[in-house]
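In: Task: produce atomic coordinates for the following.
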Amino acid sequence: MEIQTVKKMEKEAIKSSGFDFIRLGAALFFMVAVLSYSFMSTGGIPNNVFLAIAALFGAYMAMNIGANDVANNVGPAVGSRALTMGGAIVIAAIFEAAGALIAGGDVVKTIKKGIIDIAAFGTNADSFIWAMMSALLAAALWLNFATMAKAPVSTTHSIVGGVMGAGIAAAGFSIVSWGTMGKIAASWIISPVLGGIIAASFLFAIKKTMVFKEDKVEAAVKWVPVFVAVMSWAFITYLTLKGLKKVWPSIVDILIFLPDTKKPTFIVAAIFGLVVGIIVYFIVKTVVAKKAHNIENSRIGINMLFTLPLIFAAALLSFAHGANDVANAIGPLAAISDAVMTGGISAKAGIPLWVMAVGALGIAIGLALYGPKLIRTVGSEITELDQIRAFSVAMAASITVIIASQLGLPVSSTHIAVGGIFGVGFLREYLDTTKIQDEIIHDKERIVDEKKQLKALHAELKTLEVKEEKGKTEYERIVDLYKMIDEEESRLKKAKKMLKSAQKVKYVKREAVKKIIAAWVITVPAAAVLSAAIYFMIRGMVL
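Out: Just a heads-up that it's a prediction; the model follows:
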């Protein structure tokens, strides 16, 4: 039997290592293809070797974004079983790539978030190129490490740390905009707290309006269309503000009735969302009313109604993420491309199609090859999710960004999504606190009673055992007492075990919370130190 078990384990290990080899081979093939294309298409241009190596780093960074960051968009849907792992990867890969290519824009800021002063490089294009290469590689390496450790971290913060570290190495601490860095540090608290509060609020509202009702089906017919309509408004508003801002001028040229602005205003985005929300409300109301007689009058029945909205949420979040965060991979690469082609340093750089393709394809490939590990972490290893809880997290992901953008607060989509998961888990603990406390009080009272009974039995047994002359009745009673003491001790042990179990009920895994928060806090400094070290290494090899 043991030999069979060992053989089975060996077989699984060989199968796993074979799959790992295939994944590594596919990733290396993509990176080598990018390197080769970049080198051959820029032949004869000075510093084209640096551009080719930077393209390699950009491909590596894009794959790491796909492996780590995309999990926040589809993880809750997978954890709640609204989507299978395969389905989530296909949907996310398609919409991430579509968001990057369609709405990623044709111009990108070369210095992410304006965290360093570009003027500090002067006319030294070489130093700038080395700094951007260092930032790319450092951010990618940190994301790779975080993915291996199953810690969802912010790719934006990773590249920010990389740019800061390389900037300091190149021109000293004065190059950094410390006010901007302070805002980024503030987002470590603002993002998860806002995401958690909003996710918990929606979960509580759904529980109060439907789950806690006796006739859950009747409540669902009334309220599910409302919640899905609110979600539609939030996502269309979010998508307009974050996913379409880079191609907004082109949209304004086509739809001439829109205000002629460089990017969509909140009012315009909210009106778009409102129109879609109203349409969705009447569609969902009709569909739910027709299905009412087939819906189970239970939480499970209500859960099933949120499956389709969750799939749409995963797709829309992926599109907005691809449009918004592709700049983390291609921003520095576009800056290097511009510097190599022009020989100068620009605050903004045009994005060649091949550079955009590197970002879009890299994110999709990284997600397909290495995304499942983080998707499982986000979806099931922090707290247990069902469709209602996952829906609340998706709502938090969109509404928090909308609120933050209007208030000018710095937020991270990664921290919002994970904070939302924390929020729904802690709300479950809070709602069950009274029930658990009642169980603890009951168990403690039971233990006290059992101890009193046990003490009385021991006292009676002692009295009988010290008695010199004992008859048949006394001996029979002694035997019975021993049996009763054994039974009483067993009941006492069981009561203590139940008490310990009641006191340990936690819906959010504390170790996961500690690990993730620690990764968030050290992301910027870790990427900065790594980037500075890489910069000095590159400069040392070149000079």
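In: use CA for all of it now, contacts and neighbours both
Out: Will do.
In: Check which helix or strand the residue nearest to the spatial centre of the chain maps to.
Out: Nearest to the mean C-alpha position of the chain, by CA atoms, centre = their mean, lies residue 72 at 2.9 Å. According to DSSP states H and E, residue 72 maps onto helix 71-79.
In: List the buried residues in that helix.
Out: For helix 71-79, the neighbour count (16 or more other CA atoms under 10 Å) marks 71-79 as buried.
In: on contacts alone, who are the packing partners of that helix?
Out: helix 85-103, helix 307-342, helix 353-380, helix 387-407, helix 413-466 (3 or more CA pairs under 8 Å, 6 or more residues apart in numbering; DSSP states H and E).
In: Name the residues that touch it?
Out: Residues from elsewhere that reach helix 71-79, judged by CA atoms under 8 Å, 6 or more residues apart in numbering: 83-85, 88, 92, 152, 310-311, 314, 317-318, 371-372, 374-380, 384-387, 390, 393-394, 413-414, 417-418.
In: Need the buried ones from those residues selected in ChimeraX.
Out: A single ChimeraX command selects the buried members of the contacts of helix 71-79 (16+ other CA under 10 Å):
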select :83,85,88,92,152,310,311,314,317,318,371,372,374,375,376,377,378,379,380,384,385,386,387,390,393,394,413,414,417,418
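In: which residues touch residue 48?
Out: With contact set as CA under 8 Å, 6+ apart, residue 48 has these partners: 39, 42, 340.
In: please give me the structure for this one as well, since I'd like to look at both together:
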Amino acid sequence: MSDRPVNQWKTLDKDLNRISHLEQATQYVARPLVAPGLGLAFIVIVAVAAAIFSGGSPDRLIVISAAVFGAYMALNIGANDVANNMGPAVGANALTMGGAIAIAAVCETAGALIAGGDVVSTISGGIVAPESLADRATFIWAMMAALMSAALWINLATWLGAPVSTTHSVVGGVMGAGIAAAGLAAVNWPTMGQIAASWVISPVLGGAVAALFLALIKAKIEYADDKIAAARRWVPILIAIMAGAFAAYLSIKGLKRIVSIDLPTALIIGLGVAVVAQLVSAPLIRKQSEGLENRKKSLKKLFGIPLVASAALLSFAHGANDVANAVGPLAAIVHAVQDFDTASKVQIPLWVMVIGAAGLSFGLMLFGPKLIRMVGSQITKLNPMRAYCVALSAAITVIVASWLGLPVSSTHIAVGAIFGVGFYREWHAERRARELGILKGKPVAPEERSRRKLVRRSHFLTIIAAWVITVPATALLSALVFWVISTLTL
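Out: Have a look, this model is predicted:
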């Protein structure tokens, strides 16, 4: 018999090692379920809050159900829509993902609670004639169907990686429910025609404005012999344009709850802010540029802080405007239940606004990174200068569209601006390659130029397809949901 010592803990060590591996595997498998679990917990909390605030109403279950779907809608808007504001800054490495989410959550919530939800039209801007939904029960179920269908569609689009217009989703939902409730005659078709036109107007206008600013930056700064001196002259001007555009934009779109401002007044405010921004930023840029090398890489540092500021302002404006997409139908249902009235305009209660604001922030934190990465880096490569052009385009295009009375989508403008920057870079790179080839006597073959694509065509086609079918898809889904509900209840 051997006298060698026996390791009595060997079996226990093996067992503990297996348990450790099992725990790691369990954590890895469970990780994808954390975000949906927290989202579900938020929806449950909203249901409890709705039960408290609805009091002893005989239609208490209707309010709770509407609040649940409103919370679900807000989560999806936060996951999908907010990426348009923060994606470029993250893609340009001006912000980390965590920093972007923190800034967006604060600014979205502030925008929603401070300046959001002044008055919301329960028929989504005249899409459906109010008299066609005069019956209280029909009105409530139509709004419920619109809310459910829009939320489901945005969820699907987020899963597919396509940023879509939440406004168009709600419009499509209301239209589908209106048709199911009262027929085709109930729909305001001229308004729907304007919305269809915005599918083309928004991205083209946004892309054109972003491309023009990128061309300006390349011509006046990047290709200048003394890049730093050119930057000291032009970057304060670009900051002034950004500050003025955002001042006018927020005056028109973001401050309705505080004070009503018309377009001429907003433009005067924007001009005043632009002058102040020019005077303040010029010495700051001069100080920041001291010691920088005369090369393109140095220029990126000068655009970092303005880009972060523009992303924060875009998030504030988005929270102020698009929170109504999440809670508008919910507010309409609460109004109809409590006041027995289907008026075309209702005031959003504070507790409903809080649901919308919290839902936007939670949706961004839990599900936003996927779309932020896609918008920021997977469509085309962005740097701080290109991303700054996207932010500028988003603000300026909305001002121009408001002035011209054109229907536009902020989502389509922002993503269209990214496409515009990418396609301009393709065109510019091909032109320079052709010129350099001619100078060197070696023209670039067409086959080689065709391979130098700076915009991913797969994402381009997916996003365009999602934009085109948003209204028809949500309308069809809403009509189906309304038919099911009315069959069971009416």
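In: Could you get me the TM-score between them?
Out: The TM-score (TM-score structural alignment, normalised by the length of the second structure) is 0.92; 470 aligned residues with a CA RMSD of 2.1 Å.
In: Residue 265 of the first structure pairs with which position in the second structure?
Out: Residue 265 of the first structure maps onto residue 262 in the second structure, with residues paired by TM-score structural alignment.
In: what do you get for residue 131 of the first structure?
Out: Per TM-score structural alignment, residue 131 of the first structure is aligned with residue 142.
In: Double-check that match against residue 181; I have them as touching.
Out: Yes. If you go by CA atoms under 8 Å, residue 142 of the second structure and residue 181 touch, sitting 7.4 Å apart.
In: Residues in contact with both of these two, list them for me.
Out: Common neighbours of residue 142 of the second structure and residue 181 (CA under 8 Å, 6+ apart) are residue 482.
In: In terms of neighbours, single out the busier of these two.
Out: residue 142 (32 against 20; other CA atoms under 10 Å).
In: I'd like the distance between the more buried one and residue 59 of the second structure.
Out: Distance, residue 142 of the second structure to residue 59 of the second structure, by CA to CA, to the nearest Å: 16 Å.
In: Same question for residue 465 of the second structure.
Out: Applying CA to CA to residue 465 of the second structure and residue 59 of the second structure gives a distance of 40 Å.
In: try residue 10 of the second structure
Out: On the measure of CA to CA, residue 10 of the second structure and residue 59 of the second structure end up 65 Å apart.
In: between the two, which one's more packed in?
Out: Ranked by neighbour count (other CA under 10 Å), residue 10 of the second structure and residue 59 place residue 59 first, with 13 against 10.
In: Please name the nearest non-neighbouring residue to the alignment partner in the first structure of that one.
Out: Residue pairing (TM-score structural alignment): residue 59 of the second structure is matched to residue 47 of the first structure. Using CA to CA, 6 or more residues apart in numbering and skipping residues adjacent in sequence, the residue nearest residue 47 of the first structure is residue 340, 6.2 Å away.
In: could you measure the counterpart of the one you found in the second structure against residue 23 of the second structure, distance?
Out: Residue correspondence to the second structure (TM-score structural alignment): residue 340 of the first structure is matched to residue 337. In this view, residue 337 of the second structure and residue 23 of the second structure are 49 Å apart by CA to CA.
In: Secondary structure class of the residue lying closest to residue 336 of the second structure once chain neighbours are set aside, three-state.
Out: Spatial nearest neighbour of residue 336 of the second structure, chain neighbours left out: residue 342 (5.5 Å); criterion: CA to CA, 6+ apart. Three-state call for residue 342 of the second structure (DSSP: H, G, I helix; E, B strand; the rest coil): coil.
In: Where does whichever strand or helix holds residue 181 of the first structure end up in the second structure?
Out: Assessed by DSSP H and E, residue 181 of the first structure sits inside helix 178-206. Helix 178-206 of the first structure corresponds to residues 189-217 in the second structure, going by TM-score structural alignment.
In: can you pull the buried residues of the matching stretch?
Out: 192, 195-196, 198-215, 217.
In: how far apart are it and its match in the first structure?
Out: When the first structure is superposed, stretch 189-217 of the second structure averages 0.3 Å from its matched positions, counting by mean CA distance after the TM-score superposition for the first structure.
In: same check, this time on stretch 388-397 of the second structure
Out: By mean CA distance after the TM-score superposition for the first structure, the fitted stretch 388-397 of the second structure averages 0.4 Å away from its aligned residues in the first structure.
In: helix/strand/coil for the nearest residue to residue 186 of the first structure once chain neighbours are set aside?
Out: Distances taken as CA to CA, 6+ apart place residue 410 nearest to residue 186 of the first structure, at 7.2 Å, with adjacent residues excluded. Secondary structure state of residue 410 of the first structure, per three-state DSSP, is coil.
In: The spatially closest residue to residue 213 of the second structure that is not a sequence neighbour and residue 252 of the second structure, how far apart?
Out: Counting by CA to CA, 6+ apart, residue 389 is the residue found nearest to residue 213 of the second structure once chain neighbours are left out, at 5.8 Å. Separation of residue 389 of the second structure from residue 252 of the second structure (CA to CA) stands at 21 Å.
In: do the same with residue 223 of the second structure
Out: From residue 223 of the second structure to residue 252 of the second structure the distance is 37 Å (CA to CA).
In: The two: which is more packed in?
Out: More neighbours surround residue 252 than the other of residue 223 of the second structure and residue 252, with 23 against 13 (other CA under 10 Å).
In: show me the contacts for that one.
Out: Counting by CA under 8 Å, 6+ apart, residue 252 of the second structure makes contact with 260-263, 266.
In: Most neighbours out of the residues you listed, which is it?
Out: Going by other CA under 10 Å, residue 266 tops the contacts of residue 252 of the second structure with 22 neighbours.
In: Now that one: which helix or strand?
Out: helix 263-288.
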